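# Fold the following for me, if possible:
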Amino acid sequence: MLSRYLAGSIVALKIASTLAAGVQFAGINIAGFDFGCGTDGTCTTSSVYGPVPSIPRSGGDGPGQMKHFTTNDKFNIFRLPVGWQFLVNNQLGGTLDATNLGQYDKLVQACLTTGAHCIIDIHNYARWNGGIIGAAGGPTNDDFSGLWKQLATKYAADSRVVMGLMNEPHDMPSISDWAGSVQAAVTAIRGAGATSQMILLPGDVYTSAATFVSGGSAAALAAVTNPDGSTHNLIFDVHKYLDSDSSGTHPACVRNGISDAFEPLVTYLQSSNRQALVSEIGGSSNPSCLQYVCEALDFMNQNSKSILGWVAWAAGSFPADYVYSLTPHGDTDVPIVTQCFAGKFEGGIGFGSATDTVGSDTTGSNTAGSDTTGSSTGSGSTTASSSTSGTGATPSSSTSTTSGGTTQPQPQPPPQPIPINGNRPNSTGTAVSGGWQYNGQQLQSQSPCKPNYAAGNVATSKNRRSNPGKARLEYEAEQ
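Sure, this is the predicted structure:
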C-alpha cells in the first residue's frame, strides 16, 4: 500500500528510493542513423553511419550493444534515431526508400529480437531542410502524416514498436498549429492499423521537461486524441539534461532537474491523468553527474505512475571518447550506466509489464474514465547507491541538499575536447578563435558537434539551444 501511494504522489528526495514502485521502462538511445542531422532539420545522408555492422557505412554494433544492455542491465526499451531524409532518400513526400529503410529495419529488428520496446524516432526537430512542419514553405501536415502512415503500416503488427513522432521541435511559430500536425500523424498511424502502439507526443523548446507545462506544450498536446476520442497510449515525450546550460554538451552536471523540471511536470501529469516518457536524459561519468542523474532517476521511480521511464543518451555509433558515450567497453558498462541508468532500474519486475495499459481515456461516447498503468504490486526496490568515487568535481556554482547533507561547491573541471570522428579513429576537435581545430588544422565551416552552426560561434549556438539538447557527432564523408 505504501509503495502504491508513493508511486502516485510527488515524493521528496529524503524518502528512501527503496519505498518506490519504480518505472516501467529504462534503456538507451542507439544513435547513428541520425548523424548529419542539424537543428534546422537539414540531414546530410552521406553523414549517416548506421550502427549495424552488416550494412554499408556502419559506425557501431547496435545489435551487440542492445543484446548486452538487455542481458547485463535488464533494459527493456531502446530509441533508434533516424533522419527523415534518409528514410525517403531526400524526397519530401515520397515513399520509403527500400534500400535505406532496409538498413534501418535491421536495427529495428535487432531491437525487437531482444524483447525490448523499440522507439522509431524521426530526428528532424520538426523541420525539413530549414522549413518548419505546418508552416509556410515547410513540409505540410500531409507530408508528415504520410511518412508516419507508411511507417505505421510496416510496423503495425508489433505492439512493442513505439512511434516517436519527432525529435525536439523548437521555435515553433504556433504551439496549437504544431499540435495540429501531431494530430494528423496520430490519426494516420491509427488509421494504418497501428492501434496498440504507444505514440510519443513532443512539445516545443526541444520538448524540454522544464518548459513542457509552462510553455504551453502540455495544454496544446492534451487536445490530441485517437480517432475514437480517447488518449489511450498517447504519451508525452520530454527531454532533460543536467549540465550548466541544459544543452547536454558538458562533462559536469550542476543540478538534478527536480524542482525546475520534473516536479512541475509530475504535478501536471497527476492532475490531468496523463503520462510522460523521458526519451533523452544524459550525463558523463563525472561524479557530479553520477550524483545528479541518479537523484533525477530516484524521483522518476518515486513518481512512476506519471513517468513511465527513461531512455539515456547515447550509444550506437558514438566513439568511446564522446562526452556522453554509453557504449560498453567490451562487456563492461561505463559508471553512469552501472550506478544510475541500470543501477536505478530493476528490469521492470513489479513495475508493470509490456501488456499493461498506458495512457488515459478521458472521453467516450457513453462513459468517461481513465486507464492507468503499472500499479505497483511487487517490491521493485532500488538498491544501487548514488555515491561516487574517482576524479572530477561538481561545478563551482552548484550545491545540492540531499538526505546526507549538502554537497559543497567544488572547482569546475577544465573544458574537454569535443570528439569528432569518421575515418579518423579517436580524433578530437577543439574550439579555437575563429573556428574549430582538428589535429592542428583549422575547420572553417561547422562545429563538429553542432552541425549547421557557424564555426567560432559556439556561444550563439548554445543560446539558441538553451534547453535540452545534446552534442551531435557529425561524421565526415569519405574523401
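# Please make it C-alpha for all contacts and neighbour counts, starting now.
Will do.
# Just the endpoints, please. Distance across stretch 222-241?
Terminal residues of stretch 222-241 are spaced 24 Å apart (CA to CA, to the nearest Å).
# list the buried ones in that stretch?
Residues 222, 224-226, 230-241 are the ones in stretch 222-241 that count as buried (16 or more other CA atoms under 10 Å).
# Would you map the strands across the stretch 251-400 of the chain?
276-282, 307-316, 359-360, 400-402 (DSSP state E, counting those that start in this stretch).
# nearest to residue 148, of those strands?
strand 276-282 (18.8 Å; CA to CA).
# what helices or strands is the closest one leaning on?
Strand 276-282 makes packing contacts with strand 234-241, strand 307-316 when contacts are defined by 3 or more CA pairs under 8 Å, 6 or more residues apart in numbering; DSSP states H and E.
# wait, which of those strands is closest to residue 20?
Here strand 307-316 is closest among those (CA to CA), at 12.6 Å.
# Compute the inter-axis angle for that closest one and strand 234-241.
Orientation check (axes from the mean of the first three to the mean of the last three CA atoms, to 10 degrees): strand 307-316 against strand 234-241 gives 60 degrees.
# which one of the strands of the stretch 251-400 of the chain lies closest to residue 77?
It is, among those and with distance given as CA to CA, strand 307-316, at 7.2 Å.
# Hmm, residue 175 and residue 216 touching each other?
Yes - using CA atoms under 8 Å, residue 216 is in contact with residue 175, at 7.2 Å.
# compare with the first, here's sequence two:
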Amino acid sequence: MHAIVALLTFCCHNASAQQPIEPLPLIGVNFAGASFGAEKLPGRIGWDYFYPDIAAIGYFAGKGANVVRLCVLWERLQTRLGSDLNESEMKQIDAVIAEAHSKGIRVLLDIHNYAAFEDSRIGSDKVSVQDFADLWRRIAARYRDDHSVIFGLMNEPVQLATETWLDAANAAIEAIRTAGADNMIMVPGNGWSSARNWLSSSYGSPNAAVMLRTRDPRNNFVYEVHQYFDPGASGTHPNCIDAASATATIAPFTEWARKNGHKAFLGEFGAGADSNCLEALRRVLQFMQDNRDVWIGWTYWAAGPWAKDYFTNIEPDGGADRPQMAVLEKFMAAGRRN
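As a prediction, the model looks like this:
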C-alpha cells in the first residue's frame, strides 16, 4: 500500500484548518459516452459514442474534480483479441488524458465491458483469462510512465464465477506489473461490483471471501465498488430509498475493507434530484468522509453529452447546474483547494 499511503499524504496533509470538509484524495465524475454504441461496433465518434470535450473537463475541474473515470469499450481498443491496440482510438484517449492533466485531473481508464468481449465472458471458450491479461499488458506498456493514469480493470463483472473473475483480475495485475507499470489499479468484484452485495452469495461465492486473494506485487490496488440508492439499487429509477438508510448500503463493505486492511473507491453512484435523494447523496458522501481510513474517493455517475434528461446526468442543463451538483460540489471543491 506504499503508493496509496503516499497519495493520501500528498493530498491531505495541507488541509486548511478553516475548511470543514477534509478532502478525500480522488473525487470526480464518470464520463460515460465513449462506452456507448456497443451494438454498433466500431461505431462513429460523435454519433454512436462520444469522448468528453474540453469544455466538459474544464467545467468539472472548476467545480473541484481531481479525477474522471473514462469509460471505454474493449472492442474499440482491440478490434480482435490479441491484436495491437487500435491507434486511432488510443489517440482519442491520449487527448482526454492530456487535457485532463492540464487541468490537474487524473484519468481512471475503465474497461466498461461487464467481463465480456463481444458478449462472450472472460473464462469462456471464446475469451480466455490470458486474452484479458494481454489487453492490460498493452495498455500498461503505453501508460507506465504516466502515473496520473489509474487502471480500472473492468466495469461490473457479472455472469461468471467469482473465482474466474479473481483469476482474470490477478492475471491482468501480473501483466500490468510485468510490463513495468506501477500505476494504481482499481479491482472490482463480481455481481456488478455491488457494495451492498459484497458479502452476499447471490451471484456465487461472495466477493468478501474470494477477492481477498487478489495479488499485486506492488500492493498498489484499491477495491472499486458501485452503489445506487433507488429501490433495487439498479440506478434506473429517479426515486430513492429512505435517505437515512442510504449509508447502510455501503457500511458492511466498509467494515470488511477496514478489517482486512484494504482501501475502497466508489466508482459509480447516483441519485435523482428530489429532496430525499439529495439527502441520501449527502449522507453517503459524508459517510465516506467520516470513514476516510477506508475510502480514498469516488466518481459520480455520470457526465457526458448524452441523455440530458436522464435523472443522474450531472452535465449542466442549459448552462445551469443540476441539483445534485450543489451537494457534490461541497465535497469536490474541498479536494481542489489542497
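# Include distance to residue 171 of the first structure and mean neighbour count when you put the strands of the stretch 251-400 of the first structure into a markdown table, please.
Below are the strands of the stretch 251-400 of the first structure laid out as a markdown table (distance: least, CA to CA, whole Å; neighbours: other CA atoms under 10 Å):
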| stretch | distance to residue 171 of the first structure | mean neighbour count |
| --- | --- | --- |
| strand 276-282 | 19 | 26 |
| strand 307-316 | 23 | 26 |
| strand 359-360 | 27 | 23 |
| strand 400-402 | 32 | 13 |
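# right, so of those strands, which gets closest to residue 70 of the first structure?
So among the strands of the stretch 251-400 of the first structure, strand 307-316 is nearest, using CA to CA, at 13.2 Å.
# So which bit of the second structure is the closest one matched to?
Mapped onto the second structure using TM-score structural alignment, strand 307-316 of the first structure spans residues 295-304.
# Looking at the buried residues of stretch 222-241 of the first structure, which two lie furthest apart in space?
Taking CA to CA, the two most distant members of those are 230 and 241; they sit 31.5 Å apart.
# Leaving out sequence neighbours, find the closest residue to the residue nearest the centre of the first structure.
Nearest residue to the geometric centre of the first structure (CA atoms, centre = their mean): residue 280, 2.4 Å. Once flanking residues are discounted, residue 280 of the first structure sits nearest to residue 239: 4.8 Å by CA to CA, 6 or more residues apart in numbering.
# quick one: contacts for the alignment partner in the second structure of that neighbour?
Using TM-score structural alignment, the equivalent of residue 239 of the first structure in the second structure is residue 226. Contacts of residue 226 of the second structure were listed using CA atoms under 8 Å, 6 or more residues apart in numbering, and they are 192-195, 266-269.
# Ok, residue 256 of the second structure next?
Each residue near residue 256 of the second structure by CA under 8 Å, 6+ apart is listed here: residue 208.
# can you map out the strands along the stretch 1-150 of the second structure?
Going by DSSP E, counting those that start in this stretch, the stretch 1-150 of the second structure shows strands at 26-31, 67-72, 106-111, 116-117, 120-121, 149-152.
# How about residues contacting the third one?
By that I understand strand 106-111 of the second structure. Taking contacts as CA under 8 Å, 6+ apart, the residues outside strand 106-111 of the second structure that touch it are 66-74, 97, 100, 148-155.
# what residue of the second structure matches up with the residue nearest to the centre of the first structure?
In the second structure, the residue paired with residue 280 of the first structure is residue 268, using TM-score structural alignment.
# What are the boundaries of the helices in the second structure?
Remark: helices assigned in the second structure by DSSP state H are 2-12, 54-63, 74-77, 87-102, 129-143, 162-178, 207-210, 251-259, 275-290, 323-336.
# Between strand 221-226 and the first one, find me the angle.
Meaning helix 2-12 of the second structure. Using the same axes, to 10 degrees: helix 2-12 of the second structure against strand 221-226 is 70 degrees.
# roughly how far is helix 2-12 of the second structure from the heart of the chain?
Centroid separation for helix 2-12 of the second structure versus its chain: 19 Å, with CA atoms, centre = their mean, to the nearest Å.
# do the second one as well
From the chain centre to the centre of helix 54-63 of the second structure is a distance of 18 Å (CA atoms, centre = their mean).
# I'd assumed residue 199 was in contact with residue 249 of the second structure.
No - using CA under 8 Å, residue 249 of the second structure is not in contact with residue 199; the gap is 11.4 Å.
# burial count for residue 58 of the first structure?
18 (other CA atoms under 10 Å).
# same thing with the one 10 residues further on?
Burial of residue 68 of the first structure is recorded as 19 neighbouring residues (other CA under 10 Å).
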